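S.K.: Return atomic coordinates for the entry below.
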Amino acid sequence: TTGIIVPLYQFPSTSANWAPLETALSTFPSLQFYVIINPNSGPGDPDPAYQSNIQTLRTHSNALLVGYVATGFGTRPSADVLQDIETYAGWNTSYSMDGIFFDQTQTGFDAEYTSYSDAVRTTAWPGRTTGYVIMNPGEDIGNSDYYSLADQIVTFEQTLAEFREESPLPVPHPAQQSVIIHTLTGSAALTPDQTLASVVQSLKSSGFASTYITNLNISQTDVYANFGSDWTEFVADVAGNICN
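M.R.: A predicted model of the protein is given here:
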């Protein structure tokens, strides 16, 4: 069943910032959400606003929370990456994570990521027997050994125009693949022949693990710092026939 991956890169200055996600979690309790928490392009030091709002998300059993860790496409010092994992793991149980989201994953297999995955898997995460691992190369990696290291891999992160050009997307391991699409405007606008619902249905039919679609334009804004105006419709489309 396809779930929703949520790059939650906005600061919760008020509870209203994360309210669209909170509403979706409550409305569709049988729909799985994979929420990426990113205080400061990494763990930073979660202030009270983060702590209280994460605690609220933790009350929903359909929210799996992963901490954002940048890897610089394999160039970031491994000691820094491992320290970020340790920092997230050390957060208080009341606002703890379930695992890690490795951004900027090198597309060609890099054995360094084995140590990163092992660190997440063997670290104690409250309420879990093993940590959850998501990697984001953002493009197709073929039948890579990375699939043995991660629960999910983002194998597409681009505009709707690029999605059209590359469709059908390669699906070597659809149950472990995630698709992120942004910028549904201009030449990438939806059409009567390609609606938001039809795009979502094509991803669900392919068996992808999760998806995120936003109509925010990457040339105009940080598409992950806010929810698009299509958020509610998108969530309902993914939920589809799921019984709640």
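S.K.: Could you use CA atoms for every contact and neighbour count after this?
M.R.: Noted.
S.K.: Pull up the gap between Ser117 and Tyr132, please.
M.R.: 9 Å (C-alpha to C-alpha, to the nearest Å).
S.K.: So between these two, which is more surrounded?
M.R.: Ser117 (26 against 23; other C-alpha atoms under 10 Å).
S.K.: So that one lies in a helix, does it not?
M.R.: Yes. Per DSSP: H, G, I helix; E, B strand; the rest coil, Ser117 lies within a helix segment.
S.K.: Another for comparison:
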Amino acid sequence: MDGKEDRDSRVLPRNSKRWRLFAFIFALASAALVALIVPLAVILPRPKYPKSFKSTVIVPLYIYPENGSSWDPLFDVITSRPSLNFTVILNPDSGPGSSSYPGDDFVPLIQKLNAYSNVQTIGYVRTGYGTRNITNVLDDVTTYSDWATIANATGLAVHGVFFDETVSEFSVSAAEYLTTINQAVKNATGLLSNKTVIHNPGTIPDTGLNVPDTDTTVIFEGPYQSYQEQAATLASLPLNRSDYSYIVHSLPTSMSKVNLRKFAYRLSELSEFLFLTDLSENYYESFGPDWRDFIGVMPT
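M.R.: Below you'll find the predicted structure:
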């Protein structure tokens, strides 16, 4: 028999036992290979997060726009997360300042913020827990409203007002004070869109201060440890999550990204507007090294 005949004689019939054995071994090997290349993340248990709700980052932007670059960390995250909304509180000089104009350093950056579809800008106004002369408060509202009419500076109009240091204990005069300043915002012709009104008592206000036209209230402004102590009380509040804002600073630097995400998701169940930072001081005057991490865990 020649070489060709020898080779042909070694070809296995497809119905032979040896063929079936080889096919079985091949199938086992293929299954083992698939098991090896399945991503480890699929094999191992995934972190279980609380249910999340679409959130808005509320940013107290009390940073002077020095050299035009000090706001860059904010622009970076606005651009990288276009599906995440940002409410940016502008504070040129403990409010709009004494001038009708926000200043040359502010103008181009405010215009840049207003050009983003996922940003609403809000003007800062101090109320001194109801002790500041209401005429001065109303003048600040008017100044922000007039930004829309400044010649040769289009794109400056803001979307509402953030009233800081609002009173938290009920009295008839306190309720009237808040109602009056709210109405001034809603009636301001130069403000954009919904003319958002935000109150910041920094704590849970008396129910009698849930006055008309308040869109959201900062019911917690404090360190992470204080939040932990008040968590049960905050979770029991009756209004919709869109009525509440949380500002939590001094988060533990040792908190893992998994636990940070869980924390953000848990807060998103209770509040639509969130601000988180591990900074324990100057947290409104700087972004901090972990700024992008906090933005990265915000649910959309």
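S.K.: TM-score of the superposition?
M.R.: Superposed pair, TM-score by TM-score structural alignment, normalised by the length of structure 1: 0.89. Supporting alignment: 232 aligned residues with a C-alpha RMSD of 1.8 Å.
S.K.: before we move on, the earlier item: if I look at Ser117 and Tyr132 of structure 1, which residues touch both of them?
M.R.: Common contact partners of Ser117 of structure 1 and Tyr132 (C-alpha atoms under 8 Å, 6 or more residues apart in numbering): Ala150.
S.K.: Look up the closest residue to Tyr212 of structure 1, ignoring the ones flanking it.
M.R.: Once flanking residues are discounted, Tyr212 of structure 1 sits nearest to Ile180: 4.8 Å by C-alpha to C-alpha, 6 or more residues apart in numbering.
S.K.: which SS class is the one you found?
M.R.: Ile180 of structure 1 ends up strand, using three-state DSSP.
S.K.: Counterpart of it over in structure 2?
M.R.: The alignment partner of Ile180 of structure 1 in structure 2, by TM-score structural alignment, is Ile247.
S.K.: what's near enough to touch that match?
M.R.: Ile247 of structure 2 neighbours (C-alpha under 8 Å, 6+ apart): 218, 220-222, 274-276.
S.K.: Gly44 of structure 1 too?
M.R.: Here Gly44 of structure 1 is in contact with no residue (C-alpha under 8 Å, 6+ apart).
S.K.: Confirm it sits in a helix?
M.R.: No. Under three-state DSSP, Gly44 of structure 1 falls outside any helix and is assigned coil.
S.K.: Report the separation between it and Tyr88 of structure 1.
M.R.: Counting by C-alpha to C-alpha, the gap from Gly44 of structure 1 to Tyr88 of structure 1 is 9 Å.
S.K.: what do you get for Asp110 of structure 1?
M.R.: Distance from Asp110 of structure 1 to Tyr88 of structure 1, by C-alpha to C-alpha: 23 Å.
S.K.: So which of these two has more stuff around it?
M.R.: Tyr88 (25 against 14).
S.K.: thinking Phe163 of structure 2 is in contact with Val125, fair?
M.R.: Yes. Shown here, Phe163 of structure 2 and Val125 form a contact pair, counting by C-alpha atoms under 8 Å, at 5.0 Å.
S.K.: who touches both of the two?
M.R.: Counting by C-alpha under 8 Å, 6+ apart, nothing touches both Phe163 of structure 2 and Val125.
S.K.: can you give me the helices for structure 2?
M.R.: Remark: helices assigned in structure 2 by DSSP state H are 3-9, 17-37, 40-43, 72-80, 107-114, 134-146, 172-187, 224-235, 257-270, 291-296.
S.K.: export the ones you listed to a markdown table and tack on distance to Thr203 of structure 2?
M.R.: A markdown table is the format used below for these (distance: least, C-alpha to C-alpha, whole Å):
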| stretch | distance to Thr203 of structure 2 |
| --- | --- |
| helix 3-9 | 89 |
| helix 17-37 | 52 |
| helix 40-43 | 41 |
| helix 72-80 | 26 |
| helix 107-114 | 29 |
| helix 134-146 | 21 |
| helix 172-187 | 16 |
| helix 224-235 | 10 |
| helix 257-270 | 15 |
| helix 291-296 | 22 |
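S.K.: Looking at the ones you listed, which is nearest to Glu281 of structure 2?
M.R.: For the helices of structure 2, proximity to Glu281 of structure 2 was assessed by C-alpha to C-alpha; helix 224-235 is nearest, at 12.9 Å.
S.K.: Could you measure from Trp231 of structure 1 over to Tyr224 of structure 1?
M.R.: Counting by C-alpha to C-alpha - Trp231 of structure 1 and Tyr224 of structure 1 are separated by 12 Å.
S.K.: can you check Tyr95 of structure 1 too?
M.R.: 21 Å.
S.K.: Mind checking which of these two has more residues around it?
M.R.: The residue with more neighbours, out of Tyr95 of structure 1 and Tyr224, is Tyr95; 19 against 16, by other C-alpha under 10 Å.
S.K.: hang on, the more buried one packs against Gln51?
M.R.: Yes. Between Tyr95 of structure 1 and Gln51 there is a contact at 5.7 Å, judged by C-alpha under 8 Å.
S.K.: what's around Leu178 of structure 2, how many residues?
M.R.: Neighbour tally, Leu178 of structure 2, other C-alpha under 10 Å: 23.
S.K.: Since that was my last question, I'll sign off now.
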